Each structure stands twice: as structure tokens, then as C-alpha cells.
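[1] Build me a model:
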Amino acid sequence: MTDDQLHITPRVGRILMSEEAIYGLILVSGMIVVSGSSTGTAVDALITVGVTVIVFFAAHVFAGTLGRLAATDGKAGLRASLSASAHQSGGMLLAAVPPLLILLLGATRVIDDSLALWVALIVNTVLLGALGWIAVARWSTHWLPRILSAVVTAAFGGALILLKAIIHH
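    Next comes the predicted model:
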């Protein structure tokens, strides 16, 4: 399945195919597990995940800006380095949107707290698998590498679901 088949704009496709997007989904899953294990409410998870993603995004942008400035001996300029780093790190924010929306449904009592936590983790795992599939589909037409990439990428989310199951019970 390609970006065109998913009706994703090229810009959004590039952002989603970034290491930052994959890292963002794994980060969000980890924060759901940690926040959900302490109190178990979607409100707490929503706040914890939202704040953590913003802090990690800001830290990633800051580190990227410094790295770009250092690599160019400052010739890239602060504004250009900051802009490039923020653009590259955008996947972390974009990837956090679906689980945050699910947690918001739990926080507003549209769905049960526990269900919101589990659904957010499952959605993240499915998204990880999809990103793994699409990433390999960009360079290979063979189904085996695509499936292996999807399984390995989704396994990061699966590991966190397993951790939540162990902590929760």
C-alpha cells in the first residue's frame, strides 16, 4: 500500500515515514503504560502523554538545532537550523494525535478509561505495523520484507502492550 492508496499528501507521508514518528508512537505507548499503571485513568494518561510528547519534541528540536549548528560551524544559521529541526521532528507530534484523541475520548467519558488506554495502545501498535509495511513498500515490491518490517515495527508496540498486561494484572 502506498501513500497514494492511503490518500496521504506527500508532506504528511514524509513526516509519518520519519524515525521521529516511529519513535513518537513508541514513546506514547510507553507513557500510556507508565501513566495507566499508576492511576489507570485516561485523564492522567492524556496529560502525561501530552506533556511528555511536547517536552520530547522540544528537546529533539533543541538537540537537532545544536547539531546542525555544530555540523556547519554555525554557518547554517540559528533560524534555518531551528526550522529544519522542527520540520524533521514534526513526526513525533503528528504520530501522537491518534492516541491522544483516543485518550481524550476516555477523559471525557465517551468510552471507559481502561478501554481508552488499551485502544490507544492497540492503535499505536497497528500504526507501527503500517509504518513498517509502508516504509519497506517504498523500496521493495516483495511481500516478505514488507511483512517482516511490519511485524518487527509493530513488535515494539506489542512489547509495551505485554508490559501493560503484566503491570496491570
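[2] Could you use CA atoms for every contact and neighbour count after this?
    Fine.
[3] Who are the packing partners of the helix or strand containing Ala70?
    Ala70 is part of helix 42-71, with elements assigned from DSSP states H and E. When contacts are defined as 3 or more C-alpha pairs under 8 Å, 6 or more residues apart in numbering; DSSP states H and E, helix 42-71 sits against helix 19-38, helix 78-107, helix 113-137.
[4] could you give the angle of the last one to helix 19-38?
    Using axes from the mean of the first three to the mean of the last three C-alpha atoms, to 10 degrees, the direction of helix 113-137 lies 160 degrees away from that of helix 19-38.
[5] Contacts only, for the nearest residue to Ser35 once chain neighbours are set aside.
    In space, and not counting its chain neighbours, Ser35 is closest to Ala45: 5.2 Å by C-alpha to C-alpha, 6 or more residues apart in numbering. Contact partners of Ala45, counting by C-alpha atoms under 8 Å, 6 or more residues apart in numbering, are 31-32, 35-36, 103, 117.
[6] Now the second one, please; I'll put the structures next to each other:
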Amino acid sequence: MKKVLTICVLVVLLSALMVHAIPLQQAYTEAQPGAGYDKMIVLDPAETYTGGLEFDDESICIISCGALIDLQGDRIIANDNGYLDICGVALTNSDSAAIKVNTAGQGWIDHCTFAGNYDGVHFWIGTNLTMTSNIFSYSERWGVWTDESTSRFLAYNNAYSNLGGHYKEWCAG
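    Now for the predicted structure:
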């Protein structure tokens, strides 16, 4: 009887320690339109989300009050004409830029924490991006990496302990 009780207690304790993770792609698939966006993804701060997301020609909003997105070597990519607003999340564990905004992409990154990624944010030629009140830390390379031909507004951001530097602008020639 004592062994059975001990085993039951161990099973309960181990199950309580297991982290339940939800794929970010699943949250995207289940999201509905809202507030003028094609997809309004509301993340529960009590949950951990895993993996990345890539989209074209859509307007996406990812919003939370502290949800963790463990990218597991992946990234969030807004491709050509993609629009991404993201607020209140922590992004970690990307083997590239945690958020990448490609040609003609646009959006707003607000009150997010980027920690332990290769790059925090990378936005490229012809993009239009606003970044306010974010933290970029412990990147293997850059906190923020941009091209000279982008339209950008950065305010109230903080960057530290990024091995390559905090802010990088690539200039042709």
C-alpha cells in the first residue's frame, strides 16, 4: 500500500512539473479576424507557445500580457506585404532573427522581450517598422538588424549583452 501511495504521489508531482506547450502555428490556425486584422492571435500568459510562423499578404496581430514563445530554432516571418503587430510577448531560442520582416512588410513591435536568439529583429529592404518599449538581450549577434532603405521608428527600447552589438544598419557599397 505504501509503495502504491508513493508511486501515485510521484506521478502527480511529475505531471505537475511538465510544461504544456501549444504550437504557435495552432494558435494562428485557430485565430479569428478581429480589430481590423486578418488574424487576431491572443496568447494566454499562463501558457508556453512553441515554434515559428510564416505568412504573406496578411495582417496579423499577436497580443498577450507576458506569454512565452519558445521558437525552438524557428522564427516569425512576415513576408512580402505581410503586416505584423506584436505586443507583450517574450521570444527566445531562435537560430536566426526571432522576428524577420521581409520586403514591403510592415508592422509594430511593442513591449516585447527578445532574449537568447541569434538576432532579435531583422527587417529588410523596403520595410516599414515601428518598435517601442522592447528589450533586446543576449543575442548571439545583433539586437536589431536593419537595411539602410527601411522606414523605421524606434523609441524607448533597451538593448544589452548582445554579442555582435545592439543595433546594426547594413549600408550598400
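[7] care to give me the TM-score?
    The TM-score (TM-score structural alignment, normalised by the length of the first structure) is 0.21; 64 aligned residues with a C-alpha RMSD of 5.5 Å.
[8] any idea how far the closest residue to Leu66 of the first structure other than its chain neighbours is from Met31 of the first structure?
    Nearest non-adjacent residue to Leu66 of the first structure, counting by C-alpha to C-alpha, 6+ apart: Ser81, 7.8 Å away. Distance, Ser81 of the first structure to Met31 of the first structure, by C-alpha to C-alpha, to the nearest Å: 29 Å.
[9] try Arg11 of the first structure
    Distance, Arg11 of the first structure to Met31 of the first structure, by C-alpha to C-alpha: 27 Å.
[10] Please apply the same query to Phe57 of the first structure.
    Counting by C-alpha to C-alpha, the gap from Phe57 of the first structure to Met31 of the first structure is 14 Å.
[11] same question, Ala84 of the first structure
    27 Å.
[12] and what of Leu16 of the first structure?
    Leu16 of the first structure sits at a distance of 20 Å from Met31 of the first structure (criterion: C-alpha to C-alpha).
[13] These two - which one has more neighbours?
    Leu16 (23 against 20; other C-alpha atoms under 10 Å).
[14] burial measure for the closest residue in space to the more buried one that isn't next to it in sequence, as a count.
    Spatial nearest neighbour of Leu16 of the first structure, excluding adjacent residues (C-alpha to C-alpha, 6+ apart): Gly91 at 5.5 Å. Look at Gly91 of the first structure: counted by other C-alpha under 10 Å, it has 25 neighbours.
[15] Correct me if wrong: Gly91 of the first structure contacts Glu20.
    Yes - because the distance of 5.2 Å satisfies C-alpha atoms under 8 Å, Gly91 of the first structure is recorded as touching Glu20.
[16] Just list the residues touching the spatially most central residue of the first structure, thanks.
    For the first structure, the residue nearest the mean C-alpha position is Leu25 (2.3 Å; C-alpha atoms, centre = their mean). Leu25 of the first structure is in contact with 92, 95-96, 124, 128, counting by C-alpha under 8 Å, 6+ apart.
[17] and which of those is nearest to Gln5 of the first structure?
    Nearest to Gln5 of the first structure out of the contacts of Leu25 of the first structure is Leu128 (C-alpha to C-alpha; 17.8 Å).
[18] Give me the neighbour count for that closest one.
    Neighbours of Leu128 of the first structure (other C-alpha under 10 Å): 28.
[19] Spatially nearest residue to it, not counting backbone neighbours?
    Excluding the flanking residues, the one nearest Leu128 of the first structure by C-alpha to C-alpha, 6+ apart is Ala154, at 4.9 Å.
[20] For burial, what's the neighbour tally of that neighbour?
    24.
[21] go on, the one 3 residues further on?
    In terms of burial, Gly157 of the first structure registers 26 neighbours under the definition other C-alpha under 10 Å.
[22] Let me see the contact set for it.
    For Gly157 of the first structure, the contacting residues are 26, 29, 121-122, 124-125, 128, by C-alpha under 8 Å, 6+ apart.
[23] what about 7 Å?
    Listed by C-alpha atoms under 7 Å, 6 or more residues apart in numbering, the contact partners of Gly157 of the first structure are 26, 29, 124-125.
[24] Highest neighbour count among those?
    Most surrounded of the contacts of Gly157 of the first structure: other C-alpha under 10 Å gives Ser29, at 30 neighbours.
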